[in-house]
Structure formats: structure tokens, C-alpha cells
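> Sequence and predicted structure below; questions after.
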Amino acid sequence: MSYRAISILVSLLITLGIWGNYTLGVINLYQRQLFSVETMYGLLFSAVIYTIFLEIILQTTLAIFKHKEANDKSDERDKIISRRANSYAYKILSFGVFCVTFYILFPVLAQFTFSMPGLAKEYEIMHLIIAFSLLAEVICSSVKLISYRRGY
């Protein structure tokens, strides 16, 4: 595998691992009826810190081991792959903006879809934004990985 493909794979695994753990933590706290703003902030803060820390450590380690490839400039193929992946991610984010706007504008309909008692509506909106952002990031990374594996 090339340096770029391994780098994308590492980022994807970090994103899935840490933010999957965050999601399971939120669901677990919600089911046990311990979910509050303070516990949410604790989970969110630890997820962000772990993501930053692991990205720095693993990407630096990867660059050390593959230092020749890490210094290569991106070529036309890399730019095309990046554009294609960003296009898919942008579509997911656009759909997420539509859903969040719908959720804000029609609270009567939205109360049946994503309601967390004991949590202010602003935090529910924040979780929707986080969910669609993470989904877009996972789609973007997946499209890049598939494109690098296919060779275009």
C-alpha cells in the first residue's frame, strides 16, 4: 500500500474507533438515564483529545517509516481522487444541513424522530451535526481508499 492509502486508512480507523466509542457511550448513558450535559461534555472532550493525539502520533510514525513517500507531491491522480471523494462528502453534508434545518423548523415532527429527554434542543442539534460530519468524513475516506485500491 502507498503512503497516502495507509494514511487514509489510519485516519479512517481512528475516526471509526474513537467516534464509535463516543456514540456507544452516549447510547449507554442514555439507556441508563445518566445522560446529562456534563457527561456529554466529558465524552465529547475525551473523543476530541484522543482523536487529535492519535492522529499526531500515528501520522508522525507513519511519516517516519515511509519518509520518502511522505515527501512526494500529489499528482493529477491524487487530485482527481480527492475531488471525487470530497464531492461525495459534500453531498452527505448537504443532506445533513437539510435534515438539521428540517429538525429546527418543524419541531412538532422532529420530536418523534430524535428526542432525548433531559437534553436541550441545542445539544440534540449538535449531535446531528456531529453525526453527519462524521458520516461525511467516513464516506470521503472510504471513497479515497477504494479509488487508490482500484488505481484511479
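Great, that's in hand. Predicted, not measured: the structure shown is a model, and the values here were computed from it. Residues are numbered from 1 along each chain as shown.
> rest of the way, CA atoms for contacts and neighbours
Will do.
> mind checking how far the nearest residue to residue 62 once chain neighbours are set aside is from residue 18?
Nearest residue to residue 62, sequence neighbours excluded (Cα to Cα, 6 or more residues apart in numbering): residue 7, at 7.3 Å. Taking Cα to Cα, to the nearest Å as the measure, residue 7 falls 17 Å from residue 18.
> what's the burial count for residue 134?
19 (other Cα atoms under 10 Å).
> residues of the one helix or strand it maps to that come out buried?
Element membership of residue 134, judged by DSSP states H and E, is helix 121-150. Residues of helix 121-150 classed as buried by neighbour count (16 or more other Cα atoms under 10 Å): 121, 124-125, 128-129, 131-145, 147-148.
> Would you check that the residue nearest to residue 62 makes contact with residue 59?
Yes - contact between residue 7 and residue 59 holds when scored by Cα atoms under 8 Å: they sit 6.7 Å apart.
> who's more crowded, the two?
Higher neighbour count among residue 7 and residue 59: residue 7, with 19 against 16, using other Cα under 10 Å.
> Below is structure B, check it against A:
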Amino acid sequence: IPAVYALLPNRKTTTYSYLFHVLFSEAKKIGKTFAPILIMTDFEPGVTRAIALDFTEKNIQKGCFFRFCQAIYRKVQSNSLSTAYLEDIRMRSVIRQLMALALVPHEHVSLLFDHLLEGLDEHEREQLDGIFKYFETQWLRQTNMWIVFSISDRTNNYSEGM
């Protein structure tokens, strides 16, 4: 169950650290320990740095699945592939399979990524080269943050409608 939502004035590491210190302090006042087992965030560098600084536990941060998919789609847009994505079923399927990699166990991601790439014909490879290179450099190097396989609440996007 989500326990804390925070509306903050900016995305600075110091702001996130201040929030965490307030939460540590408030928990201590009531005889509790603020020790979350999971912190669901957007993919903001400031919050990632603050979590690394303020928590000793490793891998407690998970990125929002919605934001992960949104980032990939934005790359589709910046590579001028929006029309192809909307009109070409195969193109849309490949992009969605990339997005769906967040839903499988860590140990299968690299193999499935390679399998997806190998399944492309020459024209598709050429069209999607920028997307696959982006995915490889941006996402494959740190899968622990965006793999949401074993998590029941895979997004924090519903908090934006509040």
C-alpha cells in the first residue's frame, strides 16, 4: 500500500533528501523506523541520487512502468517513427515488445532483447536502429531499476490524477 506521496517544488537531489530526512525524523518521533522496501519513482536523476545517498538498502528504487514506456515512445517520436508506429502493426508490435521487457525476470531480459533484434529483417533493423541503440545504452545497463516483474503496483502514474 502506498504510504507517502510528495508534491515537491523541484526535482533537485537536495529537495528529495530533505523529504527523506523529514520522513526519517517523523517516524522516529513515533517510535518507528522509516525503512521502505520499495520506492516507486519517475526516472529523475535527482531522486535516484537522493535514494543512493540516504538509504543503505540496495535496489529499493523502481522506476514507474508508465514512465518507462513513455520514455521509449518519446524516443520513437524523436526518431520520426510515430506514423510508422501508428500505421504499421509489425513496427508497433516490436516497440511494444521492447516495452514489455520490463515485465519479465531480470535473467531473461538480455536474451529476449537479442531475440527481438535477431527477428528483425534488414529494413526493420535499419528503421529501428536508433531505438535499439537507445534501449541498449539507456536501459539494458541498469535493469534493476525498471524491471517490474515481481511488483504488483507497477506505476505511480495514478498519483498524478489526484
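Noted; the coordinates are in hand. Keep in mind that what you see is a predicted model, and the values were worked out from it rather than measured.
> Superposed, what's their TM-score?
Remark: TM-score between the superposed chains equals 0.32 [TM-score structural alignment, normalised by the length of the first structure]; 85 aligned residues with a Cα RMSD of 5.1 Å.
> which other helices and strands contact the helix or strand hosting the residue nearest to residue 62 of the first structure?
Element membership of residue 7 of the first structure, judged by DSSP H and E, is helix 3-31. Using 3 or more Cα pairs under 8 Å, 6 or more residues apart in numbering; DSSP states H and E as the contact definition, the elements that helix 3-31 of the first structure packs against are helix 37-65, helix 67-70, helix 121-150.
> Residue 13 of the first structure: which of the ones you listed is closest?
Shortest separation from residue 13 of the first structure across those is recorded for helix 121-150, at 9.3 Å, computed as Cα to Cα.
> that older thread, let me have the helices and strands packed on helix 3-31 of the first structure in JSON lines, adding distance to residue 12 of the first structure as columns.
Converted to JSON lines, those look like this (distance: least, Cα to Cα, whole Å):
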{"stretch": "helix 37-65", "distance to residue 12 of the first structure": "10"}
{"stretch": "helix 67-70", "distance to residue 12 of the first structure": "18"}
{"stretch": "helix 121-150", "distance to residue 12 of the first structure": "6"}
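> quick one, which of those is nearest to residue 109 of the first structure?
Using Cα to Cα, those put helix 121-150 closest to residue 109 of the first structure, at 13.7 Å.
> which other helices and strands contact that closest one?
Going by 3+ Cα pairs under 8 Å, 6+ apart, helix 121-150 of the first structure lies up against helix 3-31, helix 76-105.
> what residues are up against residue 82 of the first structure?
Each residue near residue 82 of the first structure by Cα atoms under 8 Å, 6 or more residues apart in numbering is listed here: residue 144.
> buried stuff in the helix or strand harbouring residue 136 of the second structure?
Element membership of residue 136 of the second structure [criterion: DSSP H and E] is helix 122-138. For helix 122-138 of the second structure, burial by neighbour count (16+ other Cα under 10 Å) applies to 127-128, 131-132, 135.
> between these, which is nearest residue 75 of the second structure?
residue 131 (6.6 Å).
> from what I can see that closest one touches residue 78, true?
No - with contact defined as Cα under 8 Å, residue 131 of the second structure does not reach residue 78; the gap is 9.6 Å.
> Do you have the helices of the second structure handy? List them.
Along the second structure, counting by DSSP state H, helices occupy 13-29, 45-54, 65-78, 82-87, 89-100, 106-118, 122-138, 143-146.
> Could you say which of these is packed most deeply?
helix 143-146 (a mean of 20; mean count of other Cα atoms under 10 Å).
> packing partners for that one?
Helix 143-146 of the second structure packs on strand 61-63, going by 3+ Cα pairs under 8 Å, 6+ apart.
> Which elements pack onto the strand it packs on?
Using 3+ Cα pairs under 8 Å, 6+ apart, strand 61-63 of the second structure sits against strand 39-41, helix 143-146.
> The ones you listed into TSV, with extra columns for distance to residue 87 of the second structure?
Converted to TSV, those look like this (distance: least, Cα to Cα, whole Å):
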stretch	distance to residue 87 of the second structure
strand 39-41	32
helix 143-146	28
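> I'd like to know which of those lies nearest to residue 107 of the second structure.
helix 143-146 (9.7 Å).
> Residue 130 of the second structure and residue 20 of the second structure, how far apart?
37 Å.
> Residue 15 of the first structure against residue 52, yeah?
No - judged on Cα under 8 Å, residue 15 of the first structure makes no contact with residue 52 at a distance of 10.3 Å.
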